[in-house]
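Asker: no sequence for this one, just the structure:
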């Protein structure tokens, strides 16, 4: 099965330095480093030398690394040019000769046969090699034509011909340092400020010296003094207003540099009308749109990798679990001689496919989005409620929604 997994540490991935594509779909080489316990290493590759890349003197010398319990391994991905053998079928579609031979019985049953002799065409193949510090441990022929690593970039700029990647907070580091400094300063001033002392003439505190000594840390019912005038307390001057103001200025600088103001953060600000709030939120969307755009490119490239792999991995007859546009699961037979409901045959190797990615409001599923839009339609046009009430109930994500939808449909004269 095809599975999408995360890379826990992005700094372990070294992509192709000659890549120019925004989604890195043109990577020809890539390295992924990881560490493995030497016991697991010995169990997976018996007899192989557990030599780390950092120990150049031990490479090829044999034996486990002294004092180390883990071995650093490297996944070396490389895309190489090859010659492919293509076959043109009677319906006009082209298919690799290996795929055709693997699916010949099904294709011939469908009335498809080669329309001529095979022809050669340039192509690529992807090879994964797992390396230790001493040898190539394993070689894997990847079925797809893309290196299956999908980076999500932030801001990309070119400086003196070199590619530099930046994050949202890079330009805000100085403002963050200033904010940290002034908040630390104000905290320090409060923490180191002396307790408000009592001031009196000499000998005024001799009557009950123990209580006067602990007056700032303990509560006493009464404290006596001896003198013509009572002691008075020196008030605390408080934190200088300049330190607090500078911290506020630094916080405003952070928002201005990143383009994320109070409205974008969901906090109450000076805006009062809905249009003004939306305008400020759009400013935040525009300032960070290139990050959303790069995420869309990464999702599109991941989908392109899956489209390339699906007919090669799911090439035999099998049942697969799919999700419909409304998020409802179903089991479908693919690559089989039987037909699906409605007389449809799902041949994953037939045809060519593409995908599109739309970035917008976050919904858990298209069902949730449909329910939200239907509710807005009913608010704008209440007479539509009896007409689409069953459809709205069917798209609501709570137990019993299907039964409610059936009852509404029967109430409106439906099945």
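Answerer: Sure thing, it's come through. Please read these numbers as outputs of a predicted model, since none were measured by experiment. Numbering: from 1, shown residues only.

Asker: from here on, contacts and neighbour counts on C-alpha atoms
Answerer: Fine.

Asker: what's the neighbour count on residue 323?
Answerer: Residue 323 is surrounded by 10 other residues when neighbours are defined as other C-alpha atoms under 10 Å.

Asker: can you tell me how far the nearest residue to it once chain neighbours are set aside sits from residue 225?
Answerer: Nearest residue to residue 323 in three dimensions, chain neighbours excluded: residue 329, at 4.5 Å (C-alpha to C-alpha, 6 or more residues apart in numbering). Between residue 329 and residue 225 the computed distance is 84 Å (C-alpha to C-alpha, to the nearest Å).

Asker: And here is the other one:
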């Protein structure tokens, strides 16, 4: 770990002997820490693909729904404990130094009651843990474990005023256990092996639930007594019993002691690589493979800098006679831009003097440059992580080819993530074992779904089934009662992207589906909106969901939903009836309008016919009168009468275009076809 976090200040990547010699000789010691980058790639890959716990029912009245409740309780424990920090702290130590730890503890939920909660806590320093030799990587077969921490002496004396720890009688070679300023507090777990009975308890389905004597509930104990009283056979057998003792120690004093509720030591180890060689355990992480190429890189980098620094920096070289008398110009030639630089070309005897020349600039040593390149390649070879793993552009052009090349580097370090998942699975097994023992009283606890939504559930250790749900008249769940002691369960850990990443991927996938097939919006519209990471997405999803039929959603409609659907159907029928009535009324109005138009035209035609007859009769009467008048008038009288008529016609105001015809309304005039021209003269019918 020192090598991993080495830098130019501590120079932990240089061997002590080499460091002392180079410091004595004043040689540069550069630290270009490429190891940390390789380590970061593995750790950040684990952070991006954190393993998740999944609970499965395995028998004895366990149900899938109860397994989901178990899973949600574990998820809430992780959230309340900030367990991801503990997991990643252990992963950093696992990849860097070969081993990391986290632990499970219990504590009171608050200061106003006796209910306890389960928490997952980090172990910042893996060297503060001493565990018995184990054969299983998760440490489930450990027989003892010590975890220590240093407490300030003032704090220790305030918490334990009557305790005076010492090292008398202890085989302790380190002086760090008791110092002037601190007291080392050690927690010690040990396993006591014993025997106990396991009983086969009949259940209502005709099967049996297998329970250890220490795990029997009061109801189950009463049932066994009743069976024995009635002379019925009680099936039982002897099994191993593990009891975990816990002690809190300071020096040679035992401060506290207790019995741990679980059947395993609650310290989970996550290892990098372990192998037994010549009877000895060899444990390591990624860093040890990178130490030699990293030192090689640092040495070549330092030697390259030293080689360049030792080369001459003199800008001009020439005979002393060439500069004689011109020293002021040549002394400032490297700082000022002179128009010309003069030199003495002849000596006193007239012999030519060579002109000053600029030497070759400092050159890099090809051997050191090649050494740096070789060291970088060897680090990639040792870690299995090449340029494509770190995102460098290579000859692969397609996205699939780039991903395949990147996966090659990740496969070389996948065993770290796999060991992390195994440790997390063992954590889940311990939690499944602890939850029925810690949540052993009736209470309401909070649970958390995979999407982060919290809810509440009632724990009742006296319930006869694993999970039962009480519903109201509208079939809505009003209360869920959970008994964690009913049934047996197992847990698996799967590594993959976290929920937020998978939610974004699901949102994009649904978006492409709806874009290609818009009709799918009527089927998955609520799920699409729910996956969106924008304000009010949940409210939008709920509103869309109300418009999707229950048979499409895949769930049954509640009473309120059925009532609402009935009202919607009734409203749709009323709207349809109103639309039909409106259509019928429109047809009636159309027919009535046509009838009115026909009657008006008939009336107008009759009126025009009467007017025509009147005009014909008047014209005939006038003609008869003129005939009689012409018979008695002389030519002179007819001329005078014509002149007067013409004068009256010219003096009368002309009719303008659009003016009503005297004796006819505007509608009648247009209906008969009479129009008035621009000259003001009426035109006859067309």
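Answerer: The structure has been received and is ready for your questions. Quantities reported herein were computed from a predicted structural model and do not represent experimental measurements.

Asker: where does the TM-score land?
Answerer: Remark: TM-score between the superposed chains equals 0.83 [TM-score structural alignment, normalised by the length of structure 1]; 398 aligned residues with a C-alpha RMSD of 3.4 Å.

Asker: More neighbours: residue 329 and residue 225 of structure 1, which one.
Answerer: More neighbours surround residue 225 than the other of residue 329 of structure 1 and residue 225, with 17 against 11 (other C-alpha under 10 Å).

Asker: Now do the same for the more buried one: helix, strand or coil?
Answerer: With DSSP: H, G, I helix; E, B strand; the rest coil as the basis, residue 225 of structure 1 sits in coil.

Asker: thought it was touching residue 202?
Answerer: No: under the criterion of C-alpha atoms under 8 Å, residue 225 of structure 1 makes no contact with residue 202, lying 11.0 Å away.

Asker: how far is the single longest strand found in structure 1 from where the chain is centred?
Answerer: Among the elements of type strand in structure 1, defined by DSSP state E, the one spanning the most residues is strand 70-88. Between the centre of strand 70-88 of structure 1 and the centre of its host chain there is 26 Å, according to C-alpha atoms, centre = their mean, to the nearest Å.

Asker: Which secondary structure elements does that strand sit against?
Answerer: Using 3 or more C-alpha pairs under 8 Å, 6 or more residues apart in numbering; DSSP states H and E as the contact criterion, the elements in contact with strand 70-88 of structure 1 are strand 29-37, helix 38-44, strand 94-96, helix 97-102, strand 119-131.

Asker: Turn those into a markdown table, including distance to residue 407 of structure 1 and mean neighbour count.
Answerer: Formatted as a markdown table, the entries for these read as follows, by distance: least, C-alpha to C-alpha, whole Å; neighbours: other C-alpha atoms under 10 Å:
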| stretch | distance to residue 407 of structure 1 | mean neighbour count |
| --- | --- | --- |
| strand 29-37 | 56 | 16 |
| helix 38-44 | 58 | 14 |
| strand 94-96 | 50 | 17 |
| helix 97-102 | 49 | 15 |
| strand 119-131 | 55 | 16 |
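
Asker: Including distance to residue 324 of structure 1, could the ones you listed go into CSV?
Answerer: What follows is these, written out as CSV (distance: least, C-alpha to C-alpha, whole Å):
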stretch, distance to residue 324 of structure 1
strand 29-37, 35
helix 38-44, 40
strand 94-96, 28
helix 97-102, 28
strand 119-131, 32
